[in-house]
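# Take a look and give me a structure for this.
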Amino acid sequence: MRRSQLALLLPSLLVLAACGTAPEQRTAPAPVVPVVSVAKQAEANLAPASASIVSGRLVLVPDARGVHITGTIGGLQPLQTAAFHVHERGDCSAVDASSAGPHFNPANQPHGRNSAGAHHAGDMDNLRADAQGRVSVDVRLPAVTLGGGAATDIVGRALVVHANADDYRSQPAGNAGARIACGVIRATR
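Next comes the predicted model:
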């Protein structure tokens, strides 16, 4: 091939090569759906389960990202680390609180840690009791709502304290052990 032929052919090849390159695909970020609560406040009165003496009272208030849970739980062993979750059903009638069902998981996610990665909507970080077996609860649960009946609504569900720490890995519930306290979340305002 002569240089003159190559000079004529080269621009054509460049045009063809450019046509064969797919344009860069950009995916728009998923829209942020605001978390909206209808109830202004809810409470859960935890009662002992599985022959424990663990009990407490928790107040739930919506905030900008979800729900803020505060209150006190007592009756734990001194310095005990215990798992804490929202469970699917607001039924604490079984002696072992099994009537509360599995963890609240409307998005069908794997079990994990609330503060990192994929997790159930009802997964929360472990509680740590003080030397007297009490916990001052101050937890933020993101992406859930209080009242209104949305898939993310936790009113009418149960808060459960477990005997062991959540390992945040084992499926489907973090190997957290027996349910030692249970309380139904009820809207108060």
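
# hey, let's count contacts and neighbours off CA atoms from now on
Will do.

# residue contacts, the residue nearest the centre of the chain?
In the chain, the C-alpha nearest the mean C-alpha coordinate belongs to Ala121, at 2.8 Å (Cα atoms, centre = their mean). Ala121 sits next to 86, 104-107, 114, 141-144, 152 when contact means Cα atoms under 8 Å, 6 or more residues apart in numbering.

# Swap in 6 Å and give it another go.
104-105 (Cα atoms under 6 Å, 6 or more residues apart in numbering).

# which residue packs closest to Val59, ignoring adjacent ones?
Nearest residue to Val59, sequence neighbours excluded (Cα to Cα, 6 or more residues apart in numbering): Glu43, at 4.4 Å.

# Next secondary structure after the helix or strand hosting the one you found?
Using DSSP states H and E, Glu43 maps to strand 42-48. Helices and strands here follow DSSP H and E; after strand 42-48, the next one along the chain is strand 55-62.

# Helix, strand, or coil at Leu76?
Leu76 falls in the coil class when you classify it by DSSP: H, G, I helix; E, B strand; the rest coil.

# contacting residues around stretch 65-76?
Counting by Cα under 6 Å, 6+ apart, 53-61, 133-145 sit against stretch 65-76.

# again, only using 8 Å
Contacts of stretch 65-76 (Cα under 8 Å, 6+ apart): 35-36, 46, 52-62, 129, 133-146.

# here's the other one to compare against:
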Amino acid sequence: MSRRRFPLIASLVALAACSQSQDAEQTGNAPLAADNVAAAAESVPLLDGSGKEIGRVEIGEDANGVTLRLAANGISAGTHGVHLHTIGRCDGPKFESAGGHWNPENRQHGRDNPEGAHLGDLANISAGSDEATTVFLVGGVSRTGPGNALGDADGTSLVIHADADDYKTDPSGNSGGRIACAVLAAPTS
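Model prediction:
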């Protein structure tokens, strides 16, 4: 190989490696980096209405808030609303035991609402024929302690809804019934 071609090939290999890393970060499917999660991550089951485990939610925490890495199998193809709910219980089949949306600051529902979204509003997920995965950062929230903590007296759950959240309709974004649930923090009382 000539001396001129080696630097060119080395540069192309380095550029391709950087491009792959950047793509993984943009899709939100990259593994949680160890330096981004200060507290040890905990993994909890995601259940369907019959109580069958259909995925996992990994919960981490750092100075920016709580990170939730969601992996779900077996939910219908399409777009689904995802919300934090006020009670850490997931009794099927409708998960009504999870209560309403987690809203410790008493705001309106919806990321597109001019009054501002509440803390339980998460982004929609898209499910295809295989596993649906995404990572959420819930800023200004902690797992335990004072203030906006998931581990309050009645706990907190994550719920996946049957339909997409329209990001504006109060109280639930017209996101339909509850099809999957994970207890992020069990009730302490």
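
# sorry, back to before: quick one: the strand holding Glu43 of the first structure to the second structure mean distance?
For strand 42-48 of the first structure, the mean deviation from the second structure after alignment is 1.8 Å (mean Cα distance after the TM-score superposition for the first structure).

# The residue nearest to Val59 of the first structure: what's it in contact with?
Counting by Cα under 8 Å, 6+ apart, Glu43 of the first structure has contacts 57-60, 185-188.

# Please apply the same query to Pro142 of the first structure.
Applying Cα under 8 Å, 6+ apart to Pro142 of the first structure gives the contacts 65-67, 121.

# which of the contacts of Glu43 of the first structure show up in the second structure as well?
Shared with the second structure under both residues aligned by TM-score structural alignment, their matches' Cα atoms under 8 Å, the contacts from these are 57-60.

# Export these as CSV, with columns for distance to Leu14 of the first structure.
Listed next are these as CSV, based on distance: Cα to Cα, whole Å:
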residue, distance to Leu14 of the first structure
Arg57, 73
Leu58, 69
Val59, 68
Leu60, 64
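
# now, which of these sits nearest Ala181 of the first structure?
Checking those against Ala181 of the first structure with Cα to Cα, the nearest one is Arg57 at 10.9 Å.

# Name the nearest residue to the closest one, ignoring sequence neighbours.
Once flanking residues are discounted, Arg57 of the first structure sits nearest to Asn45: 4.5 Å by Cα to Cα, 6+ apart.

# And that neighbour? What does it align with in the second structure?
By TM-score structural alignment, Asn45 of the first structure lines up with Pro45 in the second structure.

# circling back to that earlier point, give me the buried entries from the contacts of stretch 65-76 of the first structure.
Buried members of the contacts of stretch 65-76 of the first structure, scored by 16 or more other Cα atoms under 10 Å, are 35-36, 46, 52, 54-62, 129, 133-137, 140-146.

# which of the contacts of Pro142 of the first structure does the second structure keep?
By both residues aligned by TM-score structural alignment, their matches' Cα under 8 Å, these still in contact after alignment to the second structure are 65-67.

# residue boundaries of the helices in the second structure?
Along the second structure, counting by DSSP state H, helices occupy 5-27.

# can you give me the strands for it?
39-48, 53-62, 65-72, 78-80, 82-85, 125-127, 132-139, 156-161, 178-185 (DSSP state E).

# The fifth one maps to which residues in the first structure?
What it means is strand 82-85 of the second structure. With TM-score structural alignment as the criterion, strand 82-85 of the second structure aligns to 84-87.

# Once aligned, what mean separation remains between that stretch and the second structure?
Compared with the second structure after fitting, stretch 84-87 of the first structure deviates on average by 0.5 Å (mean Cα distance after the TM-score superposition for the first structure).

# Name the residues that touch that stretch?
With Cα under 8 Å, 6+ apart as the test, stretch 84-87 of the first structure has contacts from 100-104, 121-127, 154, 157-162.

# Quick check: the two most widely separated of the contacts of Pro142 of the first structure?
Taking Cα to Cα, the two most distant members of these are Arg65 and Ala121; they sit 12.6 Å apart.

# Quick check: the aligned residue for Ala123 of the second structure in the first structure?
When the first structure is aligned by TM-score structural alignment, Ala123 of the second structure is paired with Asp125.

# His103 of the first structure reaches Met124, doesn't it?
No - if you go by Cα atoms under 8 Å, His103 of the first structure and Met124 don't touch, sitting 10.4 Å apart.

# could you list every residue that touches Thr86 of the second structure?
Taking Cα under 8 Å, 6+ apart, one finds 98-103, 154-157 in contact with Thr86 of the second structure.

# Next: Gly90 of the first structure.
By Cα under 8 Å, 6+ apart, the residues touching Gly90 of the first structure are 100, 156-158, 183-185.

# How about Ala42 of the first structure?
Taking Cα under 8 Å, 6+ apart, we find Ala42 of the first structure in contact with 59-61, 146, 155, 185-189.

# Sweet, I'm off.
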